[in-house]
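K.L.:
structural data only, the sequence is not supplied:
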């Protein structure tokens, strides 16, 4: 028992002595290492185990500090551009140009004509916290320049390769230097790191290359070059608007044209027009206001209630700094909520001036945000200024009609009561009440006349006699268009048979003159045989007509219902559930051009009896101001008129063969009949004859045929729809029956026409002769949708939304 106790004591004593020696040795080692300054943390080894490293606070390396700071200031290329652009404006530049490659990541170059950088300042240009705009902290209370911290170029040099070329006023040469990590570097290996003399002009050029080359994570996170360039351009546009008087340009490197180009002479509105277009510029409202109690001055440009965009465009400058303010944005959106439709947004450019001492610009690394005193008063004042500006311009509103677009929806109309009754019997309506129409293209012409309230007989008599044959002429063809006539004789017989023009109901009158009575009669077409035109030039022109046509527009004309006339220029046509206003002059000219080509070589003739002198027509055309001819004496006009006669006599055989335009010995015997029953406005004959000789290219076949068709279309087009003609005075000459009006040429070649009280009005001719022909054969060109010739003004589906009935 005693032996066991003694053994235990010996073991404990041994263990105690071993541990004491081990810890003492470790303590001595640590003390020695600490005294020797070995490291800022130690690893204790006990039984082969390494504990965690001990961390102590140390100062970061200066290069690490600078790169961290650069990451706060330069987020992307647009951040660098904004800083350099503001430096150029601080330098008093009147011209600033920017070029970019790869959205500014590969290259970003800015060039100005400011006061430049002296050679002595080159070593400090990219040094952090080096600036010429601030001397002490108190200067921030009165700072009016963009820059003040001296961080912009320093930050750029830590994430990109920077080259600066600058020249001051009066210097003999410019200097160029390269920078990296805030310090001057040599342009090439072996050279000294100092500015080098070079050629240049007054101002500064900064070239930034390979941005974020040493921060790959950020470079890889950048968007595409196109998106980055769009951000660059947006900043340039904003500063261009706020700095009218400073010429600015921005383009991609290698491109010939600039995406932004403003001149010093441009006003703010001119700059906005060049950037956003005239549609916005003409709707701008100037804003100007002042609140003396807080030193507030506001100016800018706002879009009025006529302008609405899908996205808000908001340029806000406070003391010339481009900043953001979500509170002010919401304030202005509240103002526009009362004027714009839901989903519509305005254009706003605001420039706010506040006393420098009430503005704190040192609240954001990129100076994107600022703080200012009296925020509530400023917001209320700006809101009131904007409201007053909009109210002052809200005396009138502009509503744009919807232009006809391709791809019209074709819906079969429901017109009969039987169809409605059948639909009503179903549990689910078989028709859409918004799309119900009473009229369709299969109805007879003049079917709507029964809905017109007639005046009393006395009033009717005073306004003129209604045309006879109206009921007979209302018998409409069964088919609604699309089929082409096989021969002009069939067309003429078809039109007369259906009452488009009743020969027995048309009276033609002649006014006596020194030339004798001149009558217009319709020649029988039985002496002409239909010959298909196989001329390559004519077929090419016809194919061009088809290629330029619009299917939806063509459907409007081929399935239209005539509603009525608006004035002397426009008529209303219905197509299914839509109402269109149509410029009858433009449409008729296009239609007659196509008719001349389709009937080339197969045209019937309208005979002039007796024939008319081409010389007299040419002289009358020269006397017309529309010809643009001015002469000091009559000899020059006579010479030109004789030249017209000689040319048309030379081309007479071709004109007669292809167009039934017969000229014999300087006398015009006939005109082509493009539509049966339609006589062109003969007052246009003088200019027509003159233009045949001067406006048609007779040297090339296709150009010649095209010119002839165009001049015929101009002659035949509807100029203005006249009222029912008044009866002629007593003493009127012979009256003959025919298919149109007759003309008389008085002394001097002027054309006069008068008609009997029974002559059909031009408006009636358009409704019952011209529009039915257009319905059958017209291929409407796409240009009608853009030039205002055809405009949609109403749609029953849309009206149903408003009135809940049609």
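P.N.:
Now that the structure is in, tell me what you want to look at. Here the structure is a predicted model, which means the values were calculated and not measured. Numbering: from 1, shown residues only.
K.L.:
okay, CA-based contacts and neighbour counts for the rest of this
P.N.:
Will do.
K.L.:
helices of the stretch 551-700 of the chain, start to end?
P.N.:
Remark: helices assigned in the stretch 551-700 of the chain by DSSP state H, counting those that start in this stretch are 551-558, 584-598, 614-623, 634-650, 652-659, 685-694.
K.L.:
select, out of the ones you listed, the one closest to residue 261.
P.N.:
helix 584-598 (38.0 Å; CA to CA).
K.L.:
and that closest one, what does it pack onto?
P.N.:
Applying 3 or more CA pairs under 8 Å, 6 or more residues apart in numbering; DSSP states H and E, we find helix 584-598 packed against helix 536-547, helix 701-716.
K.L.:
again, 10 Å this time
P.N.:
Where contact means 3 or more CA pairs under 10 Å, 6 or more residues apart in numbering; DSSP states H and E, helix 584-598 is packed against helix 536-547, strand 570-575, helix 652-659, strand 667-673, helix 701-716, helix 771-777, strand 790-795.
K.L.:
now do it against strand 667-673, angle only.
P.N.:
Going by axes from the mean of the first three to the mean of the last three CA atoms, to 10 degrees, helix 584-598 is angled at 100 degrees with respect to strand 667-673.
K.L.:
biggest helix in the protein, by residue count?
P.N.:
The single longest helix within the chain, with elements called by DSSP state H, is helix 2-35.
K.L.:
buried residues, whichever helix or strand comes after it. List them.
P.N.:
Later in the chain than helix 2-35, the nearest helix or strand by DSSP states H and E is helix 62-73. Using 16 or more other CA atoms under 10 Å as the test for burial, helix 62-73 gives 66-67, 69-71, 73.
K.L.:
what of stretch 144-161?
P.N.:
Buried residues in stretch 144-161, counted by 16+ other CA under 10 Å: 144-148, 150-161.
K.L.:
stretch 638-656 too?
P.N.:
Within stretch 638-656, the residues that qualify as buried by neighbour count (16+ other CA under 10 Å) are 638, 640-642, 644-646, 648-649, 652-653, 655-656.
K.L.:
adding another structure so you can compare the two:
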């Protein structure tokens, strides 16, 4: 009987209206960035030429947009946030010629179901602005005891829409979101894309409490200039443009045109940046993206990607815009033909540019007689013969390269370059006195253990002007020759660990380098590269911050007549760090609990562990050495102190001469050779300042041969 009752059909009930609307809201508003996208589109539909965005906690606490558009009539405010209220459609046939962003009337309604929504608006004909509050699609009172009617207030022409406490009533959706910094980066990404496509509209985006905006563009601009401002001069210098049109007079075709801005073969991005606007809607198309990426196959080096901005305009009758709740996707006729023509246009433009990339290659020197050749050659783009079109110096260079590859041509000994990591290092030239000096295989004493190189360190997407300026400064101070030496060097060995001296070889020259100075610059650049998206080095159990700072201060030789005694210095440093722990956590993954426990440190380079004995000194230096009053200088000085902490070497109170630290010395040597120097090859942009005292040429093979010849 019980089983029979369990199998009985359950009654069908009508869902409550609020529940229906909250379910529908989840289809439109996925995260703060999707809400902002809807607001920006409404502002553009209103004819705005200036859009200002203010964000707090990644848009979860506050997301506000202010524009100077046509505004909203007071008479329309009562139904503004109801579902399916729109000024864009009157009948279903209007969908076939829709030319505005919004048309279903679900955006503001959805926001009112999952947040506290308020609107301040004024039209040109209104004597004052009107403010209204909304909840669940209906007008509500702004304060207890007030009526729900819109209230008169001061305001400029246009609209201010404020969203507070987003997803406050949907905790599952709230917990599924990423960190506030990542949500803010998504917001910046949306604003950046709409700013590129709408260069005549001024965009500004900033955090609450920030003195300067993280993103700002003028209202009189062009797409290329906007790309230069938002993506950098490096990309703008390599931008190419093309346009494709198709006339409707051709049988069985629809009229369309495409405007494309894309990077040349000389630009190498970490990942593909693809901005696609179809009839001015920001949409996605995996097929179109894949087709355009394939154009660059064989042109760009492996692991690098292009930048593509495509503005496609199609007859509205050939586009179905109503296939996705957030208008993320659209369907249109003759999709394959359009993709083919756009890809062909991209290919033709890249070929017309006629550029090729130059690569230096070195062959490994082995025991054979044909090794040791240094070949410089032009790498041509796909389907281009290397021997055609070369003359002058380039022709001679290729002729020399082809001569060197002839197996009958013997290379002089003083021109041979050892590049094989299987050859002996400096350490292997000394006798083995203890089994701990031997690698895992005693049959190959000179070869280091096989290990993987450092994992990829991806550049974070950050549009803070201060961070972009610091990254640009690194490129400006780059010394080309020294960077090439570091990039193509062969590690010889550590000369003196305590004095931080090592030997490296590049081509036929031998260099003595201060690996501590090079490592400090490397870790600074890696920290800047990962700003806002660093991994964490968790401390378990977390030590007390005050205790660590006290250890370092007590070890310092502070004069008796110093302005502050040691206890007050400790208090001052701890107060500084505690007051800024939210900023340190968001930007640097430097986590301090409310009760003053140090939970994690930034992890700059995976597979590398800094000397944790240096933590007290690192924390103490953060107080006086970091300029906490200026944003740019704060980031720069903090990253410099972090890099100084990461530099290989013992703590001041624990030099390597002590017997207890012999194992640590061995581990330090291994990390320098197998982690730090490989990372330098990949990521270090060497500044000219390192040439002053940190990199010295100590020998040149051709010069040494001259000495022996005289003997």
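P.N.:
Perfect, I can see it now. Just so it is clear, the model here is predicted, and its values are computed rather than measured.
K.L.:
re earlier: out of the helices and strands packed on helix 584-598 of the first structure, nearest to residue 495 of the first structure?
P.N.:
For these, proximity to residue 495 of the first structure was assessed by CA to CA; helix 771-777 is nearest, at 8.8 Å.
K.L.:
by contact count, what packs against the closest one?
P.N.:
So helix 771-777 of the first structure, by 3+ CA pairs under 10 Å, 6+ apart, packs with helix 488-497, helix 551-558, strand 561-565, helix 584-598.
K.L.:
okay if I get these as JSON lines plus distance to residue 26 of the first structure and mean neighbour count?
P.N.:
Output for these, formatted as JSON lines (distance: least, CA to CA, whole Å; neighbours: other CA atoms under 10 Å):
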{"stretch": "helix 488-497", "distance to residue 26 of the first structure": "122", "mean neighbour count": "17"}
{"stretch": "helix 551-558", "distance to residue 26 of the first structure": "97", "mean neighbour count": "21"}
{"stretch": "strand 561-565", "distance to residue 26 of the first structure": "110", "mean neighbour count": "21"}
{"stretch": "helix 584-598", "distance to residue 26 of the first structure": "107", "mean neighbour count": "23"}
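K.L.:
out of the helices and strands packed on helix 584-598 of the first structure, flag the one nearest residue 362 of the first structure.
P.N.:
Of all those, strand 790-795 comes closest under CA to CA, at 56.0 Å.
K.L.:
for that closest one, what is the distance to the chain centroid?
P.N.:
Strand 790-795 of the first structure sits 21 Å away from the centroid of its parent chain (CA atoms, centre = their mean, to the nearest Å).
K.L.:
residues contacting it, please?
P.N.:
Residues from elsewhere that reach strand 790-795 of the first structure (CA atoms under 10 Å, 6 or more residues apart in numbering): 400-405, 434-435, 553, 556, 570-584, 586-587, 780, 783-785, 806.
K.L.:
coming back round to it: winner for burial among the helices and strands packed on helix 584-598 of the first structure?
P.N.:
Most buried of these by mean neighbour count (mean count of other CA atoms under 10 Å) is strand 667-673; its value is a mean of 24.
K.L.:
under the alignment, what does residue 87 of the second structure map to in the first structure?
P.N.:
Using TM-score structural alignment, the partner of residue 87 of the second structure in the first structure is residue 132.
K.L.:
so that match makes contact with residue 143?
P.N.:
No - taking contacts as CA atoms under 10 Å, residue 132 of the first structure lies outside contact range of residue 143: 12.0 Å.
K.L.:
more crowded one of these two?
P.N.:
It is residue 143, of residue 132 of the first structure and residue 143, that has more neighbours when counted by other CA atoms under 10 Å, with 17 against 12.
K.L.:
residue 32 of the second structure maps to what in the first structure?
P.N.:
Matched by TM-score structural alignment, residue 32 of the second structure corresponds to residue 77 in the first structure.
K.L.:
also residue 175 of the second structure?
P.N.:
Aligned by TM-score structural alignment, residue 175 of the second structure pairs with residue 220 of the first structure.
K.L.:
give me the element that match is part of.
P.N.:
Assessed by DSSP H and E, residue 220 of the first structure sits inside helix 216-221.
K.L.:
on that earlier part again, would you turn the helices and strands packed on helix 584-598 of the first structure into JSON lines with distance to residue 234 of the first structure?
P.N.:
Listed next are those as JSON lines, based on distance: least, CA to CA, whole Å:
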{"stretch": "helix 536-547", "distance to residue 234 of the first structure": "40"}
{"stretch": "strand 570-575", "distance to residue 234 of the first structure": "44"}
{"stretch": "helix 652-659", "distance to residue 234 of the first structure": "59"}
{"stretch": "strand 667-673", "distance to residue 234 of the first structure": "60"}
{"stretch": "helix 701-716", "distance to residue 234 of the first structure": "47"}
{"stretch": "helix 771-777", "distance to residue 234 of the first structure": "50"}
{"stretch": "strand 790-795", "distance to residue 234 of the first structure": "36"}
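K.L.:
no further questions, thank you.
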